[in-house]
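> Fold the following, please.
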Amino acid sequence: MLKIAESMHYEVYKEYEAVLLKVKTSNKVVTIGDFYGDVEKAIISPEERYCVMVGCGIIVYFLSEPFNPYEYDRKCSQWKEWYKIGDIWIQDVMLENNGLIEIQMENGKKEKIQIDVA
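Here you go, the predicted model:
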């Protein structure tokens, strides 16, 4: 496993195509993402409300109980995903204010996505 992000209460690791979250206070480890071709980047929001992961698509995983494990083709309020179907590669992601994220695709196109951070 390779650590790719860390905050005060969380660590994010990648292992092959899976993305794993370790909750430092409990040592709980849960799968929070899965990417065809591996994850490119993960960022934990400054207030530790969510983790944004990019690669072939985007997954935003909300950092709160019950920490449901991520599964393909499953709808769950624990995460949101974009561009997971198809062959859209995201090379970079930047967090902006109030749940706005900016992504850069491999073709150079940039897009902003608003997420609900209630």
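
> hey, let's count contacts and neighbours off CA atoms from now on
OK.

> Would you agree N98 falls within a helix?
Yes - checked against DSSP: H, G, I helix; E, B strand; the rest coil, N98 lies within a helix.

> list the contacts for it?
V117 (Cα atoms under 8 Å, 6 or more residues apart in numbering).

> Please apply the same query to the one 5 residues further on.
Under the criterion of Cα under 8 Å, 6+ apart, the contact list for I103 reads 90-94, 110-113.

> Count the neighbours of the nearest residue to H9 once chain neighbours are set aside for me.
In this structure, H9 finds its nearest non-sequential neighbour in K24, 5.3 Å apart by Cα to Cα, 6 or more residues apart in numbering. If you count neighbours by other Cα atoms under 10 Å, K24 ends up with 13.

> one more to put side by side:
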Amino acid sequence: MAPNTLATSSNYAIEHEYELAYLRLPGGRKIVVGDFYGDPQAALIDADENWCAIGGCGLIIYRLAEPFDEYANGKPSRQYWEFNREPPDIFWIEELTQLNAHEIALRLDSGEVQIVTLPNFDVSV
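Modelled structure (predicted):
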């Protein structure tokens, strides 16, 4: 992986340039999937390529399906969900591990591990 690549799968890659996280789609198109205070530190792409997760100052879950709506801070979307990104409940995430299709483990900078259950979204929407 290149130094700015956080995760790859058969069809996708999660890359970052400074504080912005990008999803590289098949064909090479890049879309913004997150904006982090400090650089994003970790990412993973679901084994079934239904979603991806990006962590750093908090967590963003991004659904891998059309219309591939770009992330914008404060913009509600059915494409992505944000967790623990604002004081006083910020998680400083260093590592992400997929446990199953609906749960991921977050290793925080304190060494603590938190389990997050993903939103109940239908990937066919």
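
> quick one: which of the contacts of I103 of the first structure is nearest M8 of the first structure?
Set against M8 of the first structure, the nearest of these by Cα to Cα is M94 (19.4 Å).

> counterpart of I101 of the first structure in the second structure?
By TM-score structural alignment, I101 of the first structure lines up with I104 in the second structure.

> Could you double-check that A42 of the second structure sits in contact with N4?
No - taking Cα atoms under 8 Å as the definition, A42 of the second structure is not a contact partner of N4, at 10.7 Å.

> out of the two, which sits in the busier spot?
Per other Cα under 10 Å, whichever of A42 of the second structure and N4 has more neighbours is A42, with 22 against 13.

> wait, what's in contact with that one?
A42 of the second structure neighbours (Cα under 8 Å, 6+ apart): 6-7, 54-56, 93-96.

> one more time with 10 Å, if that's ok
5-7, 14-15, 53-56, 59, 93-97, 106-107 (Cα atoms under 10 Å, 6 or more residues apart in numbering).

> Which among these count as buried?
5-7, 14-15, 53-56, 59, 93-97, 106-107 (16 or more other Cα atoms under 10 Å).

> Please tell me which residues of the second structure the helix or strand harbouring E11 of the first structure aligns onto.
Using DSSP states H and E, E11 of the first structure sits in strand 10-15. With TM-score structural alignment applied, strand 10-15 of the first structure matches the range 12-17 in the second structure.

> didn't the match of I101 of the first structure look like it was pressed against T97?
Yes - between I104 of the second structure and T97 there is a contact at 5.5 Å, judged by Cα atoms under 10 Å.

> what's the overlap in contacts for those two?
44, 46, 53, 115.

> Share the number of residues neighbouring Q98 of the second structure, please.
18.

> wait, it sits on R107?
No - using Cα under 10 Å, Q98 of the second structure makes no contact with R107, being 11.6 Å away.

> Now do the shared contacts for the two.
I115.

> follow-up on the earlier one: what about the shared contacts of I104 and T97 of the second structure, which are in strands?
Among the shared contacts of I104 and T97 of the second structure, DSSP state E puts 44, 53, 115 in strands.

> what does the second one align to in the first structure?
Aligned by TM-score structural alignment, A53 of the second structure pairs with V52 of the first structure.
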